[in-house]
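Colleague: Requesting a structural model of the entry that follows:
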Amino acid sequence: MRRGAFASGVAAIALVWGLAAAPAVALADGPDDVIVTIPETGENPPVTPPAGGDRITNAQLRWGLNAESGGGAFAGGCNFLSAGRAGDSGGSRVWTASDGLYAPTDGAVRIEKPTADGGWTAASWDTKCLDPRGAAVTTASTASATGNQVVIDGGAGSRSAEGLEIRWSGSFTVAFYGGMTYWSITDPVLSLDSGGSGRLTGTASGYGTSMDDLTKWEPIAAATVVLAEIRGAAGDRGFTVTPEYLGVAATGAGQVPRTPQNAAYWGSFPQSFVDFHRLTGQQGYWLTTNGVRDAAKPASPVTVSYDAAAPVPVPPPAAGGAPASAAAPSNPLRLPAAVVAAVPDAPPIVAANAPLSTVPQAAGLVPEATGRWPALVLPLLASGSALGLAVIAVLSMMQLLPWQRAS
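Modeller: The predicted model follows:
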């Protein structure tokens, strides 16, 4: 099926997606720095506790993944969560209310948002892009976010001295760019050992295109991925813990080296997770790429309550994943709006959000972008500008400028 509008406009949109093509290298800043590489399933399989112990019949899982999953988008309005496994939109495009793709609830799954007074409320199509104060989220700051979270009740499993395992039935969808790219997770499973360490996994699916032919829209085969690596979770009623991200290195996914500028939020989601997103085109949103949205990428806290009827108290989520004092990443190349070519079928928001930096993704949905100007361009532009000003000054002294002669 052809998707002409997106095929024409994606090159312009790609430049503002906050991704950066870079070698998959993670370097420590000094001898005391530690790079954390989390082993995948084949090296450290999830722990399954033995039968017996405390049976769990109605556990609750609550998670917003990261701040970017509720942040403003450079096209399509915002990124958001939806209950259920979204159907086929037919192509890479912004969802509409009439599509029926968005759902605030689906079975035991629901989407909630924080309120201005510190509580929680049900999300809806009309409020999915609003922050707790009711203002539309923007890309101007990583502090602007809806804070939406997926909540799944009905988890069943067991808990003993050896660990725990809880399985939930249901799906949720993560939509970026108003639905231009989206994927789903079905039936998440939490497995922890006796020390409260383990993994949250799930079956991922979605839709992707080809770098070579953006008119293609193809379903992605379902695959089990690690959603979150968890360490030291503990609590009688449940727990809230921030999954591993900071200091985690990924390979083959475009992660940039750690620097003093990005150290406060440098890291990655689990390797199998970012590998899956090579197919969706979202890979650069789940690790550090030196893009303008890096501070919104670190994993948000995940909360598990062993009884959904008596859940663990959950404070409203923080907007960004980095401390307020963290320095912004460097994006030195800035281009004027004029460089965005007119695209007949592109959404109007493309022109309104002209690229501020070339930030391509290594592979997937977004084609590569040129990250440098030729070495002689800037000196020649500077020399040409100086010469032009000198000519104008001489003509002005001789009273030969057109408006001077006319007067």
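
Colleague: For the rest of this, base every contact and every neighbour count on C-alpha atoms.
Modeller: OK.

Colleague: Give the full set of residues in contact with Ala223.
Modeller: Thr203, Ala204, Ser205 (Cα atoms under 8 Å, 6 or more residues apart in numbering).

Colleague: and which of those residues is nearest Phe269?
Modeller: Ala204 (14.3 Å; Cα to Cα).

Colleague: want to put them side by side, so please do this one too:
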Amino acid sequence: MAAAAALAVAAPSPVPLQSVAAQATAAGSTGADSSSLAVLAAASDPAFVTQPQPQTVPDGGSVTFSVDFPGALHYTWFRTDAEGSVPIPNSNAPSYTFTADHSDNGATYSVRVFDRNAAQHRSDEARLTVTPVAASIAEPPHDTSVLAHHRARFTVTAAGTGPFSYQWQRQADGQGTWSDIAGATSDTHSFKSAPGDNGARYRAVVDNDHGPSTTSAPATLSVISGGGSLEPVERASLEWGVNNIYQGGNPANADCNFFSAGTQQEFRAQKGDVRIIHRATDGSAHGISNATKCIPSSQAQLNQRALFTNGTGTANSATGEATIEWKGAFTANAYAGMVTWYLEDPTLTIAEDGTGRLTATSGGTGSSRDNPGETEPVPPRGVTVATFSEVRLNTTAGPDGGVQISPEFSGVDYFPLTDGVRSTTSAIPTEVKEAVPDWGSWPESFVDFQYETGLSSYWHTSGLGADPDKPPFDLTVLFNSAPDVKNVPVILANPSTTGTAPYVEGRDLSITADIDGEADLQWQRSGSAAGAWTDVEGAREETLTIPNLGSSWNNNRVRIVATNSEGEAVSGALTVTTAPYSVPTFSQPPRDLLAVQGTKAVVPFRVTGNPPVDSKKIVLERSDDQGASWQRWAGAEYSEPLAGQKQQFAIASIPRSADGTLARVVAVNVEGTETVSDPFSVRVFRSTGKPQLVVVPDAPVDPDATTKLTVLGAGFDVPDWASPTLTYSLDVGLFDAEVWQPGRTGTRNWIATSPDSVSGQIHHGVMQQSGGAFTIGLTVPAGRLVPGHRYGVGAFLRLTDITNWQDTFDNRSLDAWSAVPLTTDPDSSENEQTITATVPEQAGEFTWTIDASDRAVTMTDAVNKGAYLQSTGDLKPVKVTDTRAAAPAWSISGQAGDFTGGLSGKYLGWTPAVLTDGAGAHAGTPVAPGIDTGDGLTASATLGSATAGHTKGTGTLGAALDLRVPTTTEPGTYTTTLTLTALS
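Modeller: The predicted structure is shown next:
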């Protein structure tokens, strides 16, 4: 173990430098008042018969500047103000006319003219003065009528010189006092009406500080409250697309978040009164099929919607009240159906004040990010899917009626449930709320449900990249009607082929699709997923045949387009990959198998060919008679590789009886051509039933050569999380036995570790999946092993606190060691075995501490001693306690690095001392500063030690520090770190 102490020393300060002030005199200074400017006016150009003249007009008035220049060929007028002079577009005539704005006040106008000789002339500058115009009313607010509790809106348009200020006023009874409305200070006054507002009048007072204010004519508000009656609703429709999270398409028709009619996971286009549709780019609705459910209808967007029809209930067109129920369900399949949830029997409720909600029964399946392949049912329950306000109902039948409802999201907070108790801490962090102006959440009960499905924060702002796609889409409700869904051709099956990619060049390739109903068909091809698509000549049937397939088709996409009188449907695309014929070949043959008895043994390899190998005909065989006969290895399971990985066989629990056998892999392609790998040996090491390490090869290692080892581990049952923030993992590395061996606190001071680990660490999840076993490679670097030292591969537990990523190594339950002998060991020979026995320490402990709150040592200011500058100080006390029964020897040493500023650490020395007796402590030998000779404390030196068999107890060590630096040392403060190390 090691600790560090900081040392600081101040060198003597030099004599301060005297500052010399300098004065500079600006060349050409006249001493005149800098605020006075003299401008020499240019003489008027005599070629102009008439110059432009100054003008004064009111704001909004018409202005004309003119010149007379005989023989002019070209004119360009210029406007000049404080920002500079710019040409005026389309001003190429002797005069320039425009409508003045108050912002033109003070600007000057001039014209540049080219004469017959192409010489340029510039006119005088003519100043424009624009006088402001008092505010007036261009258009007053108009009478309006609204339902009670719905939003009323009045607007006024002002004329005159802006900017304008506004103050809206209200008159309650049409003839009483006008009162200012607090906060109503813009050109529009919008507010939620109440029955008491009926007959009230509203007007706006407008001012611009250029004359008296002006007041608009009043407008009367009529508020309709009560009246009407609840009338039956029999054929209402509800259309909804959830949100943008569920609109990402996939041209390959896979892995999209798709909708399905009904509560089942499998896709259905229609079930009962529920149908799944796609909205095309022109807004029309199209039916879809399982083959086209993930094909974008616009760029990368699915534009999919769930359409409920035949809704029933009641509605009052006068008050806006309504209750409508629909029967049926749709399922939203997240992650291509890995997580599903549904809404069943939705009910829309709208109150007289325009507020309301959409409720439904929701259920589905739950999954987690840690184990996405495992799902469990989420019990159905009633939820509020959307809440809203200020809805204005229109029960007119058809597309001109109904209502578009915008669900609430922005500003809605969410507090999650923890073990059934509502948290007081928002799921949306404060810093996210400050950074995202439109942060928000779906309704509480719906988000509670989604936390159980595992989709959790997809339904409220989280500060991550998906936030813009989370707000809900509008709900569309029509009365006594439903959207017209075009009956475009239905693609029942996307293009496919019975062959296996890559397709063999030089052979015919047939690709088929399945189209329902009468339609005109056309196959198309493209060299890119993004298009452009071109027609394949003559390919107008459901089957596309490519004769004598050539490499020009490689990586091309093909699709089929079906067209009828209602529109067109486009299939998904099939990518055509080609390659020449090749027999099956082991591009990476299997290697010798090493495993510990009872662990999972894996045989990786890679076999390729075209046509490809038949995965059902790849077999692992074994021979118990050195290759005389072969049989299938019972229990060996083959698995197809993921992208970039190898194929492999896995033996779940390899028996000890497999030790010494031979094995091989047999592969057959889809056409029946067979290939067999070279045989490889199998070694199965006996299990100890405890944490164990096996190092192969088990021969002595040459310290002067680089050696590659294979390390097998078994029996490492790494504990689960010690707490929600403390996680275990396993560390494996090559150690000097003086640095670490079983029984000692773990350390990262290894000589080498494996690239198959994460900086020596094998994570808890990996160890769990492997059943506590591992196989890793480890390279022993040349020149790192010292003859006479003992080495071995060691393993021990690491505990990580994920709140601060601090590691501790105090758990000794999985300590393991496998010795690595050296060829230089005097007793090493091919006929010897190394037997390692570990005897744990008995009761007692060895500890040493420095005061954690004060580890900084400040030296005295350096004093000139003639030949050197000297600074002194005292090391902070080091407390040593040793109560171990065996009382082994111990020592504490120190070593200093170089000081900051490039000052060598060799100038530091010390005189160790025992401050209080105990634990057998003896002071180390003094070390002189290296001012003349020696390395000072840059070479490790003993602070204190004890011999074996010393008395138990506690002692304290210290040292007088002595720093001697050259007299030429620059003044300043220098700091170094002294590292203390304990060995026992």
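
Colleague: circling back: need the contacts of Ala223 of the first structure in JSON lines with secondary structure, distance to Val174 of the first structure and neighbour count, can you?
Modeller: Shown next, in JSON lines, are the contacts of Ala223 of the first structure (DSSP: H, G, I helix; E, B strand; the rest coil; distance: Cα to Cα, whole Å; neighbours: other Cα atoms under 10 Å):
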{"residue": "Thr203", "secondary structure": "strand", "distance to Val174 of the first structure": "13", "neighbour count": "18"}
{"residue": "Ala204", "secondary structure": "strand", "distance to Val174 of the first structure": "11", "neighbour count": "26"}
{"residue": "Ser205", "secondary structure": "strand", "distance to Val174 of the first structure": "11", "neighbour count": "24"}
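
Colleague: Which member of those is positioned nearest Thr115 of the first structure?
Modeller: Comparing the contacts of Ala223 of the first structure against Thr115 of the first structure with Cα to Cα places Ala204 closest, at 29.8 Å.

Colleague: What's Gly195 of the first structure aligned with over in the second structure?
Modeller: Under the alignment (TM-score structural alignment), Gly195 of the first structure maps onto Asp353 of the second structure.

Colleague: repeat for Ser82 of the first structure
Modeller: Using TM-score structural alignment, Ser82 of the first structure lines up with Ser260 in the second structure.

Colleague: And Gly70 of the first structure, how far from Ala228 of the first structure?
Modeller: 18 Å (Cα to Cα, to the nearest Å).

Colleague: Of these two, which one has the most company?
Modeller: Neighbours were counted for Gly70 of the first structure and for Ala228 using other Cα atoms under 10 Å; Gly70 has more, 30 against 22.

Colleague: aligned partner of that one in the second structure?
Modeller: Using TM-score structural alignment, Gly70 of the first structure pairs with Gln247 in the second structure.

Colleague: I'd like the distance between that match and Arg201 of the second structure.
Modeller: Separation of Gln247 of the second structure from Arg201 of the second structure (Cα to Cα): 47 Å.

Colleague: Can you check which part of the first structure the lengthiest helix in the second structure sits on?
Modeller: As assigned by DSSP state H, the longest helix anywhere in the second structure is helix 444-453. Mapped onto the first structure using TM-score structural alignment, helix 444-453 of the second structure covers residues 271-280.

Colleague: Superposed on the second structure, what's the mean shift for that stretch?
Modeller: By mean Cα distance after the TM-score superposition for the first structure, the fitted stretch 271-280 of the first structure averages 0.6 Å away from its aligned residues in the second structure.

Colleague: Can you mark which positions in that stretch are buried?
Modeller: Gln271, Ser272, Phe273, Val274, Asp275, Phe276, His277, Arg278, Leu279, Thr280 (16 or more other Cα atoms under 10 Å).

Colleague: does the third one really touch Val226, like I thought?
Modeller: Yes: if you go by Cα atoms under 8 Å, Phe273 of the first structure and Val226 touch, sitting 5.9 Å apart.

Colleague: ok, Ala116 of the first structure - how many residues close by?
Modeller: Ala116 of the first structure: 12 neighbours (other Cα under 10 Å).

Colleague: Not counting its neighbours along the chain, what's nearest it?
Modeller: Leaving aside its sequence neighbours, Ala116 of the first structure sits nearest to Pro132 (Cα to Cα, 6 or more residues apart in numbering; 4.9 Å).

Colleague: did I read that right, Thr370 of the first structure in a helix?
Modeller: No: the secondary structure assignment for Thr370 of the first structure gives coil rather than a helix, going by DSSP: H, G, I helix; E, B strand; the rest coil.

Colleague: Now which residue in the second structure aligns to Ile185 of the first structure?
Modeller: Looks like Ile185 of the first structure aligns to Leu343 there (TM-score structural alignment).

Colleague: ugh, wrong one, Gly147 of the first structure
Modeller: In the second structure, Gly147 of the first structure lands on Asn303 (TM-score structural alignment).

Colleague: on that earlier part again, what's the match for the residue nearest to Ala116 of the first structure in the second structure?
Modeller: In the second structure, Pro132 of the first structure lands on Ser297 (TM-score structural alignment).

Colleague: Strands of the stretch 101-250 of the second structure, start to end?
Modeller: Remark: strands assigned in the stretch 101-250 of the second structure by DSSP state E, counting those that start in this stretch are 108-114, 120-122, 126-131, 136-139, 144-147, 151-155, 157-159, 165-171, 178-180, 188-192, 201-207, 214-215, 219-224, 231-240.

Colleague: What are the buried residues along the fourth one?
Modeller: The neighbour-count check on strand 136-139 of the second structure (16+ other Cα under 10 Å) flags Ser136, Ile137 as buried.

Colleague: residue range for it in the first structure?
Modeller: Residue span in the first structure matched to strand 136-139 of the second structure, by TM-score structural alignment: none.

Colleague: same question, the first one
Modeller: Per TM-score structural alignment, strand 108-114 of the second structure has no counterpart in the first structure.

Colleague: Between strand 126-131 and that strand, find me the angle.
Modeller: 150 degrees (axes from the mean of the first three to the mean of the last three Cα atoms, to 10 degrees).

Colleague: I'm done for today, thanks for sticking with me.
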